[in-house]
Each structure stands twice: as structure tokens, then as C-alpha cells.
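S.K.: Structure of the sequence below:
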Amino acid sequence: MNQKNFEVVIIGGSYSGLSAAMSLGRSLRQVLVIDSGLPCNRQTPHSHNFITHDGETPAAISAKARLQVGSYKTVHFYEGLAIEAVKKQNGFEIKTESGELFTSKKLLFATGVKDLFPKIKGFEECWGISVLHCPYCHGYEVKNEKTAIVANGEMGFEYAKLISNWTKNLQLCTNGKSQLNSEQTQILKNHGISILEEEIVSFEHTSAYISNIVFKNGEKIPVKAVYSRPAFEQHCPLPQILGCVISEQGFIKVDFVHKTTVPGIYASGDATTQMRSVALAVSSGSVAGAAINKELIDEDF
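M.R.: Below is the predicted model:
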């Protein structure tokens, strides 16, 4: 790639980054999308709750999006990892793992988050396939099935309430001593949701489709699906290095048009919200792209 200077560099080329690139490309902006090719849902077999794409594979949606975005001649792609970003007088300088340097007036992070899986054998292999995070994305496909939730405390209680909309055949596994209070415990019991406090050792599965939860005491319970929200960290450390404020929940803090707390830097997609879905990532990228274009217009007019 001969071109080194851009109006906008987008770090992260999945749904949110591509959506922002389309907004900016259609706004006649010179845009570079830097992507390392590791979307968080890469092993999920089907994407749901996104009209016109319901049931498609995440990879198919991304491939179609990239093809469409690539038709705009002002949008360029670089396959690689951004490892450094520095604020300059007139914008930013970004360095890749292979040593390439690019500059831009504005910077958008659409870098997502990295899930930190618990030490449960089989958890990672089943993630996104039969171990699920979002009932709106996957709940319909396992409706009324024997289901477990792996969570504790307030999250466990609220998660159990939520998932009970899709199935009444439900158990809450706290993976250790329950941190629910007595009122929460009674409410769940009144709704037929049992609480299992034994430590989990593994998930038995066939080709990532879970069949049993195995506990430390040797007991097993058969399940068809597990819901869990594992801990996470920002997939890319650069926003924090540049001074962007990270919320107590671990997300990049942005306003309603996805501006971060650092002038000239925007963020969109999973890195900014607990509402993780393809549809919402696309929406946030579109908003961020339009906001960046408007800021460039205001500065030049």
C-alpha cells in the first residue's frame, strides 16, 4: 500500500468498523481499516436477530459487508495488527506490527473485547455454540430446552429472571457458594429455578454441543445449553494508552455519537457496550462514521 496518510483510520474491521467505513466512504473520506482478523464470534455457527441476515454465519455477513464497503474507492484495507498509536499535532500516527506507519486526522476504535474464560474444561470450545451470552441472539434456538446459567450474585439472579422467558427448565449454577441473598434465593425457588452451588469441573460435549455439566463432587446434570457472561478485557490496549477513559464496567466511555473522552478519537461496537450483537455493532458504527464526517466538515468549513 503506497498511501500512508488518511483522514480517518479505523482500527477493527468487523461489523462496527465496516459500518463506519461505509458511512465515511460514502462521505468521500479517505479511510483506512486496519484489521487483524480475530472477531470474537468467529466460532459462532449462526447470527440471529439482525433483519435481512437472520441465520447467516457471522463470516458470511462480514465477507459480504467487506465486499460492499470495498466498492468505495476511498476505503482502503490493511491486514495486520495496530500496536502503537500516538497523538500528533494534526492527528494521529499508527504503527502496525510489521512496522508500517499511517497517519490520520481522526481515529476510530472498533476493536471489541476479549473474553476471559473460566477454568472449566470445555467452556472455550463450546463458547458461542452451546455456551451462550445473549438470549436475544440465540435463545430462540434453544427455547424450552434444559438450560443452565453459570453466574452468581446479582448477575446470577437477573440472568435467571431473563432466561426464564425462553425456558422454564432452568437451573442456576453458582460454581461455588451462592452469593444471592435470601430474598433472591426464595424468588428463584418460587419460580422453579434450583440453585446448584457445587464447583464446576467441566462441560461434556460433542463437537462443541454440550450434553452434561460435571461437578467437582462427581455429579452431572444434563443440559442442552448454558448461558454465561465471562469476564472480559479490552481487546486493544491503545485507547487506554491514548488516555481514553474506561468505565467501571470495563468499556470505553463514549457519548451518544461515540466520541471518547479524547478529542479526535471515537469508539464503537462491543468495546463500548454490554449489549453485544451484530445489529447493534452495525448501528453504532454507522453513527460514529456520520459523527466523524460531521466533525471533519465543521473543522474545515
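S.K.: From now on I want contacts and neighbour counts done on CA atoms only, so please keep to that.
M.R.: Will do.
S.K.: Which secondary structure elements does the helix or strand harbouring Phe232 sit against?
M.R.: Element membership for Phe232 (DSSP states H and E) is strand 231-234. Contacts defined by 3 or more CA pairs under 8 Å, 6 or more residues apart in numbering; DSSP states H and E place strand 231-234 against strand 113-116.
S.K.: helices or strands next to the strand it packs on in the packing?
M.R.: Packing partners of strand 113-116 (3+ CA pairs under 8 Å, 6+ apart): strand 231-234.
S.K.: Let me know the next secondary structure element after the strand it packs on.
M.R.: With secondary structure assigned by DSSP H and E, strand 231-234 is succeeded by helix 238-241.
S.K.: And this one, please, so the two structures can be compared:
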Amino acid sequence: MRASRILLFVALGLLALFFLTPLYVMLATSLKSMDELREGSLLALPQAPGFAAWAKAWSSACTGTDCGGLQPFFANSMLMVVPAVVISTALGALNGYVLSKWRFRGSELLFALMLFGVFMPMQVVLLPMSQVLGWLGMASSIGGLILVHVIAGLPGTTLFFRNYYAGLPDELVRAAKLDGAGFWQIFWRIVLPLSTPILVVTLIWQFTNIWNDFLYGVVFSGADSKPITVGLNNLANTSSSVKEYNVDMAAALIAALPTLIVYVLAGKYFVRGLTAGAVKG
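M.R.: Model prediction:
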């Protein structure tokens, strides 16, 4: 190997070590007891690793006045994330299909207006969205959070699919029309089977955004519908006689675990989807 390549690998290894150090500290801290944390070094390996802090963070840690751990918040996030991701992705695929292959008068203007939603600050929609949820009777519910995230994610998913479908040959749609295929037949049998890369990108993107969201979760949720991010914040800010850093680190890892798993299992497909045209057009 040439010296330049060796230096490159060394530099990449040092950078990876630098960025993974906080994750190592969190994991090591979560596996230590409080006595070991007081007596040992922050970077030291656990002498007697255990999952007592994980068990407490999951089932018995106090989040305000409730001491039921993160389990109910985790369940709320799963009930919210799965339908919100599926619905916003499906609607984005339909919007992208229409705006790229079934253009109509004013479609470009409509797409440009939808793009404002990608760059609009989330704080701008808090008051009007609260009023809409109140009118619909969906305030402080998981259903209301699903609706909020679907609407907030629709501009981004539309942008992804529209730009991806713009790169597909128009001749495919024209040939299908000549063979008598209609709108839905072309979408299901031709366009959707070619959409695997952008589907993976959009699903990962939406899952990460919705799972990690805190602002909408704290504003639009009720006592029984708070997501995992709100539960983690409440747990970390709950005052007690002794600050249990191992429980806090275990709770943070529990909250981050789904997104970590998604990126570890599907990260390479995410990169492939981006290079396949997710940000083109």
C-alpha cells in the first residue's frame, strides 16, 4: 500500500474513533453501577457490566410524577411512527408520480408552493395546527400526532419522489398508455416497482425525523400520548436525591436504538437511493 493510502486510512480511523467516543462513553456508563462511576474513570471499561440501569430506565425510572420508565413512551412512539411514515411516504409517492408524469396546468406552481413546506420553520405552524386539531377533535392524541407528522413530512416526501420520477423515461408511461393502461395500473405495475431506492430513502428519512422529533411531541401530545423524546426529557430532568447517570445513559440509548438499528441495517441502501436520484432534478 502506498503511503498516501495508509495516511488516509489512519486519518479515517482517527475520525471514526473521535465520533464514536461519545457512543462508547454512553454505552460504558450505562453498564456500570453508580459506585463504579464515582470511583472510576469516564473512559474505563465496566469492571462488572450489568443491565440494571437499562431495566430501571425501561420499567421503573421516574419521568416526572410517574415512575413507569420509558416503556409507555416507547409504545406511543411506535404507534405514531409506523402509520405516519407509511401514510406520508405513500402520499409523497402519489404526489411525485402525478407532478412528474401526469402534469397539468399549474402543476409546477403547485410543486413550488409545496416546497415552501420543506424550508418552513416548524414553530410557524404550531398555533394553526393546534386550532385544526381542536376543530377535528384530535388534540392531545396519537392520531393528532400522526396527522401532524404526515402533513409536515408531505413536502419532503413529494420532493424526493418527484425528483426521482423525473429521471424515469417518459416513454414508459406513454407506451403503457398506448397499451390501454390507466393511472393506477401504470403506478402499481411500472412506476412503483422501479421505486425501491427512493422508497428506502424516504422511509429512513421519515422514520428518523418523526422518531427524533421533540417539538411536535411536547406541544401536541397529551398525558397518555407522549412520545419517547418527551419521556427521555422528563426522565433526565426529574430531580432526585442522587443523579443516576447510568440510568440516563441507558435511557438515551433506548431512545436512540431504533434509529441506530435502521441505519445499521439499511444505511447502505440509503446512500444508494440518494445516488440513484433522490436529490436530482
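S.K.: TM between them?
M.R.: The TM-score (TM-score structural alignment, normalised by the length of structure 2) is 0.26; 131 aligned residues with a CA RMSD of 6.7 Å.
S.K.: Beyond the helix or strand Val81 of structure 2 falls within, next helix or strand please.
M.R.: Assigned by DSSP H and E, Val81 of structure 2 belongs to helix 71-101. Next helix or strand after helix 71-101 of structure 2 toward the C-terminus (DSSP H and E): helix 107-119.
S.K.: And the helix or strand following that next one, what does it pack against?
M.R.: Next helix or strand after helix 107-119 of structure 2 toward the C-terminus (DSSP H and E): helix 126-136. Secondary-structure packing of helix 126-136 of structure 2 (3+ CA pairs under 8 Å, 6+ apart): helix 215-220.
S.K.: Could you identify the helix or strand that succeeds the helix or strand hosting Ala160 of structure 1?
M.R.: Under the criterion DSSP H and E, the helix or strand holding Ala160 of structure 1 is helix 153-163. Remark: after helix 153-163 of structure 1, the chain's next helix or strand is strand 170-173, criterion DSSP H and E.
S.K.: in the helix holding Val81 of structure 2, what's buried?
M.R.: Within helix 71-101 of structure 2, the residues scored as buried using 16 or more other CA atoms under 10 Å are 71-74, 76-101.
S.K.: and if you look at stretch 267-274 of structure 2?
M.R.: In stretch 267-274 of structure 2, counting by 16+ other CA under 10 Å, buried: 267, 269-270, 273-274.
S.K.: Give me the distance from it to the chain's centre.
M.R.: The gap between where stretch 267-274 of structure 2 is centred and where its chain is centred comes out at 15 Å by CA atoms, centre = their mean, to the nearest Å.
S.K.: Identify the residues contacting it?
M.R.: 197-198, 200-201, 204 (CA atoms under 8 Å, 6 or more residues apart in numbering).
S.K.: So which of those residues is the closest to Leu20 of structure 2?
M.R.: Minimum distance to Leu20 of structure 2 across these is 21.3 Å, recorded for Ile204 (CA to CA).
S.K.: Who are the packing partners of the helix holding Ala160 of structure 1?
M.R.: Helix 153-163 of structure 1 is packed against strand 147-150, strand 170-173, helix 182-190, with contacts defined by 3+ CA pairs under 8 Å, 6+ apart.
S.K.: can you put those in TSV and add mean neighbour count?
M.R.: Shown next, in TSV, are these (neighbours: other CA atoms under 10 Å):
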stretch	mean neighbour count
strand 147-150	24
strand 170-173	24
helix 182-190	13
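S.K.: now those in TSV, with distance to Lys106 of structure 1?
M.R.: As requested, these are arranged in TSV below (distance: least, CA to CA, whole Å):
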stretch	distance to Lys106 of structure 1
strand 147-150	41
strand 170-173	45
helix 182-190	47
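S.K.: Which one of these lies nearest to Ala281 of structure 1?
M.R.: Smallest distance to Ala281 of structure 1 across those (CA to CA): 25.1 Å, for strand 147-150.
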